[in-house]
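**Student:** here you go, sequence then predicted model.
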Amino acid sequence: MTAVRLSLTALASAFALIVTSCNVAMAQKTYDIGASDTEIKIGNIMPYSGPASAYGVIGKTEAAYFKMINAAGGIRGRKITFISYDDGYSPPKTVEQARKLVESDGVLLVFNSLGTATNAAIQKYMNEKKVPQLFVASGASKWNNPKEFPWTMGWQPSYQDEAHIYAKYIIKHRPDAKVAVLYQNDDFGKDYLKGLKDGFGDKASMIVAEESYETSEPTIDSHIVKLKATGADTFISIATPKFAAQAIKKAAEIAWKPLQFVSNVSASVGGVMQPSGFENTQDILSAAYLKDGADPQWNNDPEMMKFLAFLKKDYPDGNRLDGATAYGYAAAQTLVKVLEMCGDDLTRANVMKQAASLRGFTPDTLLPGITINTSPTDFAPIKQLQLMRFKGEKWELFGDIMSGDLSN
């Protein structure tokens, strides 16, 4: 009997040891460089200077948002260290800053860095290093290529989808239009121009003029004069904020009054429309996926009220009229969601796995009816927009939520 009791005791002890070991294994935390029990290091690259400096507001908004998250206890007790560098919208500088973030600062990931040409310059590097280049702040279609670039994911709607929507609208409502296009001579402008031509399809001859500009040019006035001379009655401006505002003002100055479209990246009331002079911006068209802080219809919207409360308490320098502020807030909110989904597995591979597992996620500043969805084969989180027209001192949404799918 004694031997039996001893065997049972030994068996119970062994079982307890196994259970304890399993619990320890289950509770084990897994980290890559840039993450620990107390910290998550996030890298970012923004044009705080240079021709696209208006977008620097995005990085400042994100810094304020992460500071708010830290003040509330962080993410599962871990505080975010947000390291954001200026690249002046210059690809060689972007490469330099990306290497610094990855090799010197040891960030877990690089988040929402801005620009098409700038991000294209570091895409191969980030993928070779297997460091997430997550929620790129650019609508280029190349960010949705998980097979070739599994460590790169976009965030906003693609430029091509947006261009398809404008082409659909023009074909339906102005079938005899003569379209002039101003575009930035880089990956951003060319990607968008391709979307326009694809959107027009066999009616691409409606585009009667294409004029490109360089970001190094101090002014694009001469390009607008040339486009007017073509007799075009419809004008699509594929430009970043500084140049979009110049285009609007110059068109007004030379009394050119075409039906005018501005790309979403330059639809900010505070960043483009107001500096252009509200008298010059009436009836301009664009498309949106974010709520406009200038639109009073959102004043009592529960989610928008959270955003406005954030501006008041955590980012008092933030301008509710600047679309870049709503953008930075929503992008930061999306990253926090992904990091929460990671739990205690804060590896780079798991960050990408969770980013590719978003279902029906809606940041506070996204328009109703638009949600974020991803999968291992779909790295395009936002795919819908709604057309809008500028009236008075704000945008007015109209029509249904649209996708850029040309098969519809």
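**Tutor:** Sure thing, it's come through. Numbers count the residues shown, from 1 in each chain.
**Student:** from now on I want contacts and neighbour counts done on CA atoms only, so please keep to that.
**Tutor:** Will do.
**Student:** in this structure, spot the helix with the most residues.
**Tutor:** helix 2-27 (DSSP state H).
**Student:** chain center to that helix, what's the gap?
**Tutor:** What separates the centre of helix 2-27 from the centre of its chain is 53 Å, taken as CA atoms, centre = their mean, to the nearest Å.
**Student:** wait, Trp332 sits on Glu62?
**Tutor:** Quick fix: residue 332 is Ala, not Trp. Yes - look at Ala332 against Glu62 with CA atoms under 8 Å: they come within range, at 5.6 Å.
**Student:** got the contact list for the closest residue to Asp345 other than its chain neighbours?
**Tutor:** In space, and not counting its chain neighbours, Asp345 is closest to Thr30: 4.7 Å by CA to CA, 6 or more residues apart in numbering. Shown in contact with Thr30 (CA atoms under 8 Å, 6 or more residues apart in numbering): Asp344, Asp345, Leu346, Thr347.
**Student:** quick one: which of those residues is most hemmed in?
**Tutor:** Highest neighbour count within the contacts of Thr30: Leu346, with 23 neighbours (other CA atoms under 10 Å).
**Student:** tell me how far it lies from Gln333.
**Tutor:** Distance, Leu346 to Gln333, by CA to CA, to the nearest Å: 18 Å.
**Student:** any idea which of the contacts of Thr30 is closest to Ile40?
**Tutor:** Leu346 (8.5 Å; CA to CA).
**Student:** please report the distance of that closest one from Lys249.
**Tutor:** 49 Å.
**Student:** correct me if wrong: Gly139 contacts Glu162.
**Tutor:** No - using CA under 8 Å, Gly139 is not in contact with Glu162, being 9.0 Å away.
**Student:** tally of neighbours for Ser216?
**Tutor:** Ser216: 8 neighbours (other CA under 10 Å).
**Student:** leaving out chain neighbours, which residue sits closest to it?
**Tutor:** Pro51 (7.4 Å).
**Student:** in which helix or strand would I find that neighbour?
**Tutor:** According to DSSP states H and E, Pro51 maps onto no helix or strand at all.
**Student:** which residues touch it?
**Tutor:** Contacts of Pro51 by CA under 8 Å, 6+ apart are Gly88, Tyr89, Thr215, Ser216, Lys242.
**Student:** let's bring in a second one:
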Amino acid sequence: MIFRSSVLLVAALLAGPASAAGTNADVVRNLASRVGPIVGAASACQAIDQGRVQAIVDKFREVIREASAGASDRDELTRVFNGFVADGRNRVGASQTDCTTAGRQLAELERSLGQAAPSTSSSGFGGVIGSTPAAAATAPTATLPPTLASNVQGVTANEIRFGICGPFSGASRELGRQMKLGIDAAFNRTNDAGGVAGRSLRLFAADDGYEPSRTLEAMRQLYEKDKVFGFIGNVGTPTAAVGMPYALQHRALFYGAFTGANLLRNDPPDRYVFNYRASYAEETNEVVHYLLKLRRLQPRDIAVFAQQDAYGDAGFAGVSKAFRSLGLPDSAIVRFNYKRNTVDVDEAVNQLRAMKNPPKAIVMVATYRAAAKFIEKTRDQYPSMVYTNVSFVGSTELSDELMLLGPRYASGVIVTQVVPAVGGYSSAVLEYKSALEKYFPGEAPSYVSFEGYVAANVLIQALKRVGPQLDTEALIDTLENTRDVDLGLGAKLGFGRAEHQASHKIWGTALDERGKYQAIELE
């Protein structure tokens, strides 16, 4: 296999001239030992823009693909790289490397990569550091099959580009990282099997920090700079309120967003917007019925703890709708708020403590850190309180936060899910875990990454049905005629012209004293 000029140049910049004497794989292993710890340390630092880190990781994975003679080489090099990334992350956790040092090393790496000449190659690290004029002149030029030629943005003879806009920094960064992880696992699995009509699937990430004021810039970066074909897995409701109109304006696919808000579920549906997951209204409706029918609570016993934005509003509206559907007044529902991207829950806690007749259950529409902080500050005073959460909370991350506080904080906390339990043994779960272990060894299964994996696989099936002549309108038509997709979830998925939500299924789970989710019946 011809070793691409981009790999040789990066080796020269970072590994030194001596390392280039080895095999292609040897060069990449040496390079991984230098790049991996830097990006690993940077990924553990909240103050560092995770979009910068992810850009280097994505490019390095391209280098691995180019340097690999086959799947076994690629898997081995990926494991090596992931191991060095984990080492760098652990050093920060063990205080052996501080975030100031990590930021400086990342900046030095970026400066080194930015010193090279502009590139004519879009693969590997070439998109970041370029190739020398001499190398570009001597590099082989592939003749592409005319059947795969395309003038559609984000679709070339070799790849289909998608973008994800989400929090890769800030308090909710783990939601963005996990969503991307699941999509990447599905894409990598498909690419190893030959791709879609011979094209590889590639995911670009842009960080908006879960702040809608940054979302438009991130969307523009993906669509206008990275030239993506469409968007998949965007994270958040307030950010979707900005990102979705941008996608619609450009008639670009806005697919599988990590939100259950009704703003993505218009009637009739927006042509370019497709959802995998059940809505927040469906999740909170199930929870209200569960609390009233199975836990035998009275309506006055239920209150809401919600983020003070469109996400919290969507969840609260679902609780109100559930009350009305049961013929109950919704005007007396108490709502406690907190500010997005903070763990400042003191005002909500004080409002709860001031109530003469406090509720017996809290329906939480929050992210994992704020939810954990609220439980921490109220559990001892209200030991029998029932805490429920919608799936966006980040189930795995919530469990981790609560178990750090102690088993009594985690035990009994309920989360509704839009995918089956990741601790189960269904076909879908086993396939997902296998892909995660192969492409991201050391990463624990997560409900968020599992959702990303499932949503991506539904889209992949539609892409395969379209075939070589891919464009947005053909894909939309195909999605609207996708029926009865069986991924082993226990529920079939599909869309229609009047139905742009693939699944309405909701699973109930509750944490035990070990921080593990156990299935519970919601009805």
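**Tutor:** Right, received. Where do you want to start? Note that the structure is a prediction, hence the values are computed from the model and not measured.
**Student:** any idea what the TM-score comes out to?
**Tutor:** The pair, once superposed, lands on a TM-score of 0.83 when counted by TM-score structural alignment, normalised by the length of the first structure; 366 aligned residues with a CA RMSD of 2.3 Å.
**Student:** hang on, the earlier thing: in helices, which of the contacts of Pro51 of the first structure appear?
**Tutor:** Using DSSP H, the contacts of Pro51 of the first structure in helices are Lys242.
**Student:** what about the contacts of Pro51 of the first structure, which one has the most neighbours?
**Tutor:** Tyr89 (25 neighbours).
**Student:** counterpart of it over in the second structure?
**Tutor:** In the second structure, Tyr89 of the first structure lines up with Tyr210, judged by TM-score structural alignment.
**Student:** now do the contacts for its match.
**Tutor:** If you count contacts by CA under 8 Å, 6+ apart, then Tyr210 of the second structure has Gly166, Pro167, Gly170, Ser172, Val235, Gly236, Pro238, Thr239, Asn341 around it.
**Student:** what about the helices in the stretch 201-350 of the first structure?
**Tutor:** 221-229, 241-253, 274-276, 302-314, 323-342, 348-355 (DSSP state H, counting those that start in this stretch).
**Student:** using a markdown table, lay out these together with distance to Gln133 of the first structure.
**Tutor:** Shown next, in a markdown table, are those (distance: least, CA to CA, whole Å):
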| stretch | distance to Gln133 of the first structure |
| --- | --- |
| helix 221-229 | 35 |
| helix 241-253 | 24 |
| helix 274-276 | 33 |
| helix 302-314 | 26 |
| helix 323-342 | 12 |
| helix 348-355 | 9 |
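**Student:** follow-up on the earlier one: now for the contacts of Tyr210 of the second structure: which two are most distant?
**Tutor:** Longest span within the contacts of Tyr210 of the second structure, CA to CA: Gly170 and Pro238, 15.3 Å.
**Student:** ok, back up a step: so what corresponds to the residue nearest to Ser216 of the first structure in the second structure?
**Tutor:** So, by TM-score structural alignment, Pro51 of the first structure is matched to Ala171.
**Student:** from Gln54 of the second structure, how far off is its match?
**Tutor:** With CA to CA as the criterion, Ala171 of the second structure and Gln54 of the second structure are 17 Å apart.
**Student:** how about Val466 of the second structure?
**Tutor:** Val466 of the second structure is 30 Å from Gln54 of the second structure, by CA to CA.
**Student:** which SS class is the residue nearest the centre of the second structure?
**Tutor:** Per CA atoms, centre = their mean, the C-alpha nearest to the average position across the second structure is that of Met179, at 1.2 Å. Using DSSP: H, G, I helix; E, B strand; the rest coil, the structure places Met179 of the second structure in helix.
**Student:** now do the one 10 residues further on
**Tutor:** Per three-state DSSP, the local secondary structure of Arg189 of the second structure is helix.
**Student:** please give me every residue in contact with it.
**Tutor:** Here Arg189 of the second structure is in contact with Ala435 (criterion: CA under 8 Å, 6+ apart).
**Student:** one more: the one 3 residues further on?
**Tutor:** Remark: with contacts taken as CA under 8 Å, 6+ apart, Asp192 of the second structure is in contact with Ala71.
**Student:** need the counterpart of it in the first structure.
**Tutor:** So, by TM-score structural alignment, Asp192 of the second structure is matched to Ala71.
**Student:** now its match: how far from Arg78 of the first structure?
**Tutor:** Distance from Ala71 of the first structure to Arg78 of the first structure, by CA to CA: 11 Å.
**Student:** just to check, Tyr213 of the first structure is in contact with Ile220?
**Tutor:** Yes - in this structure Tyr213 of the first structure lies within contact range of Ile220 using CA under 8 Å: 7.0 Å.
**Student:** neighbours of the nearest residue to Glu393 of the first structure once chain neighbours are set aside, how many?
**Tutor:** Nearest non-adjacent residue to Glu393 of the first structure, counting by CA to CA, 6+ apart: Phe278, 6.3 Å away. As a burial measure, Phe278 of the first structure scores 16 neighbours (other CA under 10 Å).
**Student:** now Phe278 of the first structure: how far from Gln354 of the first structure?
**Tutor:** Counting by CA to CA, the gap from Phe278 of the first structure to Gln354 of the first structure is 43 Å.
**Student:** Ile224 of the first structure now?
**Tutor:** Counting by CA to CA, the gap from Ile224 of the first structure to Gln354 of the first structure is 45 Å.
**Student:** of those two, which one has the most company?
**Tutor:** Using other CA under 10 Å, the more surrounded residue of Ile224 of the first structure and Gln354 is Ile224, with 23 against 18.
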